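1. Predicted model, plus sequence, below.
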Amino acid sequence: MPRARIPSRRRPRASAVAATLLMTAAALGALGTGPAAADSVSLPLVRSALAEDELCASVSSKKATAEPWTLGALGMSRARPLSQGSGTTVAVVDTGVAEGAPALSGRVTALGTAGEDCVGHGTFVAGLIAAKPGDDGGPAGLAPQARILAVRGTGERGETSVDQVADGIRQAADEGAAVIYVAAALADGKAQLTDAVAYASGKDALVVAPVAPDALPRNAEPAPWYWPASAPGALAVMDYGPDGGRPADAPLVGGADLAAPGDSVVSIGPKGSGHFIGSGASFAAAHVAGAAALVRARYPELKAAEVSRRLTEAAYPAAPPRLDPYAALTTVLTDAKGATPRPEPAVVPAPPAAEPRTRALVVAAAGAGLLLLVAAGAVVIPRGRARNWRPAGS
């Protein structure tokens, strides 16, 4: 069944975003995280698509050296000792993932031309999922030991279609990805994308997608729901910001299974070691995909649906529930939702057999009688010897 209707979700233009980030920096500075905010606000914005006359994403000359707020909000210091995603593969169906990105070096496998990323969005997302920590600090992925499978879900400049996304999901499933991240949120293609998610589920892959686009074209009306996030079996993800809320111009989104950090998010670019910043549900979905890789690495026996259940039921209670990687890695779930474990039935041992018990009583009585005889002898015999065994009074 389709999810609940999603109200309007409008994103500010670049100038408005910059103003928002400045206010975010001031707020974080008041909370004692000023250096991180100051680093973040000066970073270039990551894009999800480029116009025909725009150049590919350039190298960022800025680097964030403080840990981003997202890692603290997700409690990654507690989750990392338990799992880092080793042995799992996360497919990124997006604008491509740059194979030469230093933070992903040696861990990117690309299908076709997906090893090139002109836009930068796919590499940014892959960094949120699996970037290794830098020597000088800064952003890192949730699953820094996971592998990335780059699958093109858009054209070179970020333009996309239902066919491209559906084909990308199927290709990722055929390649054995344990988790399939999809950046797109499309207003049409319900049947095709639902079939693609079902195909991936049949291959035991968990599809994670944003519940709505990061931005809508000017004057565009929002759709009632978006795909593939609304397909059965997919995890639909909503974003929130450093203050726990969402931008004032982005009304509450319905139909999300989970919420995760997605606003004022810092990650890597397709070239160099500099960083970018971005906001939107697509980045929140990347955090959920990274957490799913952690769970699949720690519990390789779990099926995709069980991983989805663990992520949602162990999440922090809210509307929608908020991703909690540590809880997903440690919570003991019962077989039935809301049920408590039933104790094993008590086993009462059978009464002992009568014959062995009787024999034991006889032996005990004989032993007691023997002890009495010995005690009596110890008293009588010395007295008899003292009278030379004559009767008393003789």
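-> Received it, and whenever you're ready, just let me know what you need. Numbering: from 1, shown residues only.
2. Please count neighbours and contacts with C-alpha atoms only from this point.
-> Noted.
3. tell me the contacts of the residue most central in space within the chain?
-> For the chain, Ala291 is the residue whose C-alpha lies nearest the centre (C-alpha atoms, centre = their mean; 2.1 Å). Ala291 is in contact with 142-143, 311, 325, counting by C-alpha atoms under 8 Å, 6 or more residues apart in numbering.
4. Scan those and report the most crowded one.
-> Leu142 (33 neighbours; other C-alpha atoms under 10 Å).
5. ok, that one touching Gly290?
-> Yes: at 5.3 Å, Leu142 counts as touching Gly290 under the criterion of C-alpha atoms under 8 Å.
6. shared neighbours of those two, which are they?
-> In contact with both Leu142 and Gly290: 128-130, using C-alpha under 8 Å, 6+ apart.
7. how about those residues in TSV, adding secondary structure and distance to Gly137?
-> Conversion of the shared contacts of Leu142 and Gly290 to TSV gives the following (DSSP: H, G, I helix; E, B strand; the rest coil; distance: C-alpha to C-alpha, whole Å):
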residue	secondary structure	distance to Gly137
Leu128	helix	14
Ile129	helix	16
Ala130	helix	15
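8. here comes the other one, which I'd like you to weigh against the first:
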Amino acid sequence: MDQQRRAPGRATRTHRTARAAAAALLAFGLAPSPALASSDEPTALPQVTQVKGADEACAPPGTDVIARAPWTSHSLGLTLAHEMSRGRGTSVAVLATGVDPAVPALAGAVEGAASEDCLGYGTFLAGVVAARPLPDSGFVGVAPESTVVPVPTGDADTGLASPADIAAGITGAVGAGARVILVGTATYQASEALDTAVATAEAAGAVVVAPATVPTPDGPFPGFPAQDRTVLSAAAHDAAGDAVLGAPLVRPTGELARVDLTAPGAQVMSVGPGGAGHVTAAGDGVAAAFVAGAAALLVAREPDLSPAQVRERLMTTAYGSPLGTVDPIVGSGRVDPLGALAADPAAAMEAGQARVSGEAFVPEPSGLGSVEAPVTAVVVGVCALVVVLCGVGGAVLRLGRERGWRPAAPSERVTPEEDPRPMVLPLD
């Protein structure tokens, strides 16, 4: 944990504002073209991070509300997906340092006691999952009628979480009855307690979604519990749909790190604590929030699905890679909430029942007659026999003409010794 707990350098903090400005442009749908900018639009949004140094201040509240729908909404097809499901009745546990229930977009969405969120990351993830629509805001959560269950996990000041912290959080989420469990911050260490907690969630019918990687000063490391096959492992992609992870990661065991799905995880807009304004964030934890929201939509529509069936539906309906599911960077591909909902067998049955019933189509008899298998076989056999007989008869007639229709004379007969053709001996 020493490397993971290392505070960011001063140079990183110095350039944070510049990165936030660039991130904001894509987050609220602006291209880097002067023609699309206007004086009443902000040039930057505050940025929240997954972890921070102990000596750094809490995340600043957002003050600007963006009326334009962000790119993530269009990328996921949320407008059409919400016509099929909005996540009603589904509870999503958010394992993070805290969630601010006073944020207007989360009004009525958060269960349990209020918790402080100095980091801002938990509130951000809760917004990605369940933010309610507001009149002047273009942002809405993936499952805007689902319920968020905050499960305080990790150090409240830095956001760092140990395997024991995450295991306890998963166990607490199961106890709260959550159908979807979002692990906001991963760890690069496995543990028996973490394996047990994941198995408990699976047995309880809860879908666990976790970041595929964990950020460290030495770069991304494979994240846990995402390496467990009963956990949906989510990695980030950018606005162009390209994976943020540039190369596959290898675990200490020599195995490739697991990635099941990719989801938006760069230049993403959501809500932050302490105000009504929007903020930005990035990372595999953000991608996991989008996947958790998609799972909530699916569970709300088909509550009888098991965690394994939810994972299978989301993975088989994703926008796949040319390499198939063996792609070590994107797994099964980009998550597609609309595709997962449209693949609902119950929906297909309802659509079939809505059609006008009628009799099976029976073609009219052909004026050229019908074709029946036995008769056809007899006709073909007779034709073949006639062809053979014609060939034999032609040979006989040719020899008959040459001999004047008489038997061969003794002088015309050829003995085996005089026959120039090679002799073919019978095989024993």
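-> That came in fine, so what should we check first? Just so it is clear, the model here is predicted, and its values are computed rather than measured.
9. coming back round to it: just the contacts of Ala291 of structure 1 now: which is nearest Glu221 of structure 1?
-> Nearest to Glu221 of structure 1 among the contacts of Ala291 of structure 1: Leu311, at 31.7 Å, using C-alpha to C-alpha.
10. The closest one maps to what in structure 2?
-> Aligned by TM-score structural alignment, Leu311 of structure 1 pairs with Leu314 of structure 2.
11. Surely that match and Val335 touch.
-> Yes: assessed by C-alpha under 8 Å, Leu314 of structure 2 is found in contact with Val335 at 6.6 Å.
12. Structure 1: matching residues for the longest helix seen in structure 2?
-> Determined from DSSP state H, the single longest helix within structure 2 is helix 373-402. Across structure 1, nothing matches helix 373-402 of structure 2 (TM-score structural alignment).
13. Around the closest residue to Leu302 of structure 1 other than its chain neighbours, count how many other residues there are.
-> Nearest residue to Leu302 of structure 1 in three dimensions, chain neighbours excluded: Arg296, at 7.0 Å (C-alpha to C-alpha, 6 or more residues apart in numbering). Using other C-alpha under 10 Å, Arg296 of structure 1 is surrounded by 25 other residues.
14. Contact partners for Arg296 of structure 1?
-> 85, 88, 178, 302, 307.
15. what does it align to in structure 2?
-> Checking TM-score structural alignment: Arg296 of structure 1 goes with Val299.
16. so that match sits in a strand?
-> No: checked against DSSP: H, G, I helix; E, B strand; the rest coil, Val299 of structure 2 lies outside a strand; its state is helix.
17. mind checking how far it is from Gly293 of structure 2?
-> According to C-alpha to C-alpha, to the nearest Å, Val299 of structure 2 and Gly293 of structure 2 sit 10 Å apart.
18. Can you show me the helices along structure 2?
-> 2-5, 10-14, 16-27, 71-76, 78-81, 121-130, 163-175, 192-203, 284-301, 307-316, 337-342, 345-353, 373-402.
19. and those helices as a markdown table, adding distance to Ala44 of structure 2?
-> Shown next, in a markdown table, are the helices of structure 2 (distance: least, C-alpha to C-alpha, whole Å):
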| stretch | distance to Ala44 of structure 2 |
| --- | --- |
| helix 2-5 | 28 |
| helix 10-14 | 15 |
| helix 16-27 | 4 |
| helix 71-76 | 16 |
| helix 78-81 | 25 |
| helix 121-130 | 17 |
| helix 163-175 | 33 |
| helix 192-203 | 39 |
| helix 284-301 | 19 |
| helix 307-316 | 34 |
| helix 337-342 | 29 |
| helix 345-353 | 42 |
| helix 373-402 | 76 |
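20. so which of these gets nearest Pro273 of structure 2?
-> Here helix 121-130 is closest among these (C-alpha to C-alpha), at 6.1 Å.
21. The closest one: average distance to aligned residues in structure 1?
-> Between helix 121-130 of structure 2 and the aligned residues of structure 1, the post-superposition mean distance stands at 0.2 Å (mean C-alpha distance after the TM-score superposition for structure 1).
22. Show me what that helix is packed up against.
-> In terms of contacts (3 or more C-alpha pairs under 8 Å, 6 or more residues apart in numbering; DSSP states H and E), helix 121-130 of structure 2 is packed against strand 91-96, strand 147-152, strand 268-271, helix 284-301.
23. want to throw the contacts of Arg296 of structure 1 into JSON lines with neighbour count and distance to Ala229 of structure 1?
-> Converted to JSON lines, these look like this (neighbours: other C-alpha atoms under 10 Å; distance: C-alpha to C-alpha, whole Å):
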{"residue": "Gly85", "neighbour count": "26", "distance to Ala229 of structure 1": "23"}
{"residue": "Thr88", "neighbour count": "24", "distance to Ala229 of structure 1": "22"}
{"residue": "Ala178", "neighbour count": "27", "distance to Ala229 of structure 1": "17"}
{"residue": "Leu302", "neighbour count": "15", "distance to Ala229 of structure 1": "22"}
{"residue": "Val307", "neighbour count": "25", "distance to Ala229 of structure 1": "16"}
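24. Now distance to Gly367 of structure 1 too, for these, in TSV please.
-> As requested, those are arranged in TSV below (distance: C-alpha to C-alpha, whole Å):
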residue	distance to Gly367 of structure 1
Gly85	70
Thr88	72
Ala178	74
Leu302	64
Val307	68
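25. which among the residues you listed gets closest to Asp204 of structure 1?
-> For the contacts of Arg296 of structure 1, the nearest to Asp204 of structure 1 is Ala178 (7.0 Å; C-alpha to C-alpha).
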